[in-house]
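J.: Just a sequence and a predicted model for now, questions to come.
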Amino acid sequence: MAITSANQLELLQTAEAVAREKMIEPELVIEAMEDSLARAAKSRYGAEMDIRVAIDRKTGNATFTRVRTVVDEEELENYQAQFTADQAKPYFELSKNASSYWTRDGARLDDFAGGPQLGDVFEEQVPPVDLGRIAAQSAKQVILQRVREAERDRQYEEFKDRAGTIINGLVKREEYGNIIVDIGRGEAILRRNEKIGRESYRPGDRIRCYVKDVRRETRGPQIFLSRTDPQFMAELFKMEVPEIYDGIIEIKAVARDPGSRAKIGVISYDNSIDPVGACVGMRGSRVQAVVGELQGEKIDIIPWSEDQATFLVNALQPAEVSKVVFDEDAPRIEVVVPDEQLSLAIGRRGQNVRLASQLTGLDIDILTEEEESKRRQAEFNERTQLFMDKLDLDEFFAQLLVAEGFTNLQEVAYVDQDELLSIDGVDEATAEELQARARDVLEAANKAALENARALGVEDSLVEFEGLTPQMIEALAKDGIKTLEDFATCADWELAGGWTTVDGQRVKDEGLLEPFDISLEDAQTMVMTARVMLGWVDPTELEADADGEGEGDEGETEEAGV
């Protein structure tokens, strides 16, 4: 098939028809045609030649051009598409012909003084190829491939910005429990684990979903939908509540047990607007519209608060909370409820406390008032017995210390003496005697711990390391950490402990030094100090990193302030 004047315009007509059908730019189809014709020409003239084809956008005339570039002699690899300046000289004057010309830096060359230079390009027209059956079929495949790629790129560009929004579609078919959804200019997949409960759909059913992710893959853009994602509910509220869409009310947190129950934390930036009432709507019209879309999922709308304790009390509704106790090290929080409120606070199969935990981002322990009272009494008795045994005090005086807030021997030994003197019945001599006894006990314990650690093989490099107490060194030695090198190889969480998420549940990792109230930051500082002392880390690099983090934090703070 030769490209004659009879079918030149047909090229443009075909390009426009394909572009309309695939909803892509005609220019992309013409470029695909140019590429396919160039490949066909190479099969005729030689695969190593640089053959390019240009189709006139008005007439459809296809021009075949052979391109050769001037390169350095050492870089000459392809003799059919490259030549040296000396080899190019005979062709330099040929640019006067209409069928050939030189270009330099992309512009047609008119001044030929000085001869050819590196990077100059010589272009000369070659006769159009006569496409045989095989070449025509190959050209067709190239065009189809390029059109498919353009179509995929168009779909990806169209839907990539739709991630995080709600989309409407029609159920097309079901494959192994997954729903294929027609979303207009493409298809999306709703996996079976992203459906609410036991939802079932038939072809042709309308469906509303949350666009969870859009990925670019070789087979085309993959659009993943969800109806269980917490943000699906947030987006539904945004559609139903104008105040949320306008930014007057903000959804701060969402927790869902899809198809059963959900909790949503909201805050209003206008004191005259109640965030909960606005989300509920007149006679519950707004929230019921969301509930209907979520297959009857019960929704608790909770006022959000910056104070974690207040927000948690709200999150545990409808249960009443007597007291909230934070554990700063965990992060864990204890909630005390009346005995009759325990089942309500926990909820059916732990649902209420689980959703409250997801909403606040805290691990929650629910205790009844009776359980909390027993625990506090047990702690009181334990500390009383400690002071009785270690300081040789009678029960009354030991209880007096505990009642004043003293929890261990270190506090008694090193507290400012005025705090002891503020206790009724304690004079200066008694305070001095108490502190002397406490220090003697601690020194004896330190000596015993250090002797035990040395018996386990601890080296002086670890004993002399600043920041580790004898009891810490003993604990490390029992776990096989006996040298400064051993200590330097530890991770901060191995020392201070931490939390790991396993199957969606937070699991506690016990740290070697966690019983001594070592924070994660303190552990990290000690480990890095040990590495610097051993020469493993350059201290100047640490200072540079610290400066960089400081600048970044300052920028983040300013941005947050805005």
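T.: Cool, got the structure.

J.: alpha carbons only for contacts and neighbour counts from here, please
T.: Will do.

J.: Based on its surroundings, how many neighbours for residue 135?
T.: 20 (other C-alpha atoms under 10 Å).

J.: Same check on residue 21?
T.: 9.

J.: what do you get for the one 10 residues further on?
T.: Counted by other C-alpha under 10 Å, the residues lying close to residue 31 total 18.

J.: following the helix or strand containing it, which helix or strand comes up?
T.: For residue 31, the host element (DSSP states H and E) is helix 26-45. Next in sequence after helix 26-45, counting helices and strands by DSSP H and E, comes strand 50-55.

J.: next up, a second structure to put side by side with the first:
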Amino acid sequence: DSSIDPVGACVGMRGSRVQAVVGELQGEKIDIIPWSPSAASFIVNALQPAEVAKVVLDEDAERIEVVVPDDQLSLAIGRRGQNVRLASQLTGWDIDILTEAEESERRQKEFVERSTLFMEALDVDEMVGQVLASEGFTSVEEVAYVDSGEIASIDGFDEDTASEIQTRAREYLEKIEAEHDAKRKALGVKDELREIPGITTAMMVTLGEDGVKTIEDFAGYAADDLIGWKERKDGETKVYPGVLASHGVSRADAEQMVLAARLKAGWISEDELAAEAASADEAVGA
């Protein structure tokens, strides 16, 4: 009922309801937090009374970055980290808290790193590298395959400049691909792994370093092995990184990769897969 204030209803007139519960719990402090279907809003509510300036969510990893004004950091974290720890426990998300100054410093560091990457990969001067970084390009791949008009439209650039930059970007990527391919061959990783949709040569190198060389080897993975998993114990969350965590693989992608490998390895058949899907649909319908 939108006309009812849930927090006020729990607190009661002059705090009578909540104080009665506090009394029963021998003075235990109680925070009453409005629930929200939006993870960001729920987490912001859970961190009150600290003010939040900005949030950035990573839904696949269930991690949120919260940016607070510099003078709100200690309030958001709480004594000995109690406030952020309870908020994380309540919401089920890992919470990283940064001040606005720390976020600004990190953004500047990322800008310098991207500028340097473009300077080295594209063999351009510092000004061009900084312009590409300031225009929002984050990787050489993005520069190589974006519509050339986006680069040509940058102030001071033209079509010839865009064409030259993209040519250099593609040549760089081809060089890196060749290096990865040579490394994965040296590790004994078979060509057949390319048959798994989504697998790149860079991933094949990482898999080879983990001892995986064939489709059958890959089929032995679970999705958690690829993207990582979390375990919560005694109110603390421990994160275990997956084999392909550094490659930005989502859980849905990981599940599809493992499924494709098991199909190709003959561990399951298309008919069995269809039967499982039908059974799941029936269960949902019921």
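T.: Ah, there it is. Keep in mind that this is a model prediction, so the values were computed, not measured.

J.: Give me the TM-score for these two chains.
T.: Remark: TM-score between the superposed chains equals 0.93 [TM-score structural alignment, normalised by the length of the second structure]; 286 aligned residues with a C-alpha RMSD of 1.8 Å.

J.: corresponding residues in the second structure for the helix holding residue 31 of the first structure?
T.: Under TM-score structural alignment, helix 26-45 of the first structure corresponds to no residues of the second structure.

J.: What is that helix packed up against?
T.: Applying 3 or more C-alpha pairs under 8 Å, 6 or more residues apart in numbering; DSSP states H and E, one finds that helix 26-45 of the first structure contacts helix 5-22, strand 50-55, helix 133-160.

J.: Run through the residues that contact the counterpart of residue 192 of the second structure in the first structure.
T.: Applying TM-score structural alignment, one finds that residue 192 of the second structure aligns to residue 461 in the first structure. Counting by C-alpha atoms under 8 Å, 6 or more residues apart in numbering, residue 461 of the first structure makes contact with 483, 484.

J.: State whether residue 461 of the first structure is indeed within a strand.
T.: No. Per DSSP: H, G, I helix; E, B strand; the rest coil, residue 461 of the first structure lies outside any strand segment and is helix.

J.: related to what we said a few turns ago, any buried residues in the helix holding residue 31 of the first structure, and which?
T.: Going by neighbour count (16 or more other C-alpha atoms under 10 Å), the buried part of helix 26-45 of the first structure is 26, 28-42.

J.: Now do it against helix 133-160, angle only.
T.: 150 degrees (axes from the mean of the first three to the mean of the last three C-alpha atoms, to 10 degrees).

J.: where does the residue nearest to residue 102 of the first structure when sequence neighbours are not counted land in three-state SS?
T.: Nearest non-adjacent residue to residue 102 of the first structure, counting by C-alpha to C-alpha, 6 or more residues apart in numbering: residue 122, 4.6 Å away. Classification of residue 122 of the first structure using three-state DSSP returns strand.

J.: what's next to stretch 384-396 of the first structure, contact-wise?
T.: Residues contacting stretch 384-396 of the first structure (C-alpha under 8 Å, 6+ apart): 398, 399, 401, 402, 408, 409, 434, 437, 438, 441.

J.: which residues of the second structure does it align to?
T.: Using TM-score structural alignment, stretch 384-396 of the first structure pairs with 115-127 in the second structure.

J.: Next, the buried residues of that stretch.
T.: 115, 116, 117, 118, 119, 121, 122.

J.: quick one: secondary structure of the first one?
T.: This points to residue 115 of the second structure. helix.

J.: Just tell me what residue 476 of the first structure corresponds to in the second structure.
T.: Residue 476 of the first structure maps onto residue 207 in the second structure, by TM-score structural alignment.

J.: was I right about its match contacting residue 246?
T.: No. Counting by C-alpha atoms under 8 Å, residue 207 of the second structure stays clear of residue 246, with 11.8 Å between them.

J.: Of the two, which one has the most company?
T.: Set residue 207 of the second structure next to residue 246 and count neighbours by other C-alpha under 10 Å: residue 207 wins out with 23 against 12.
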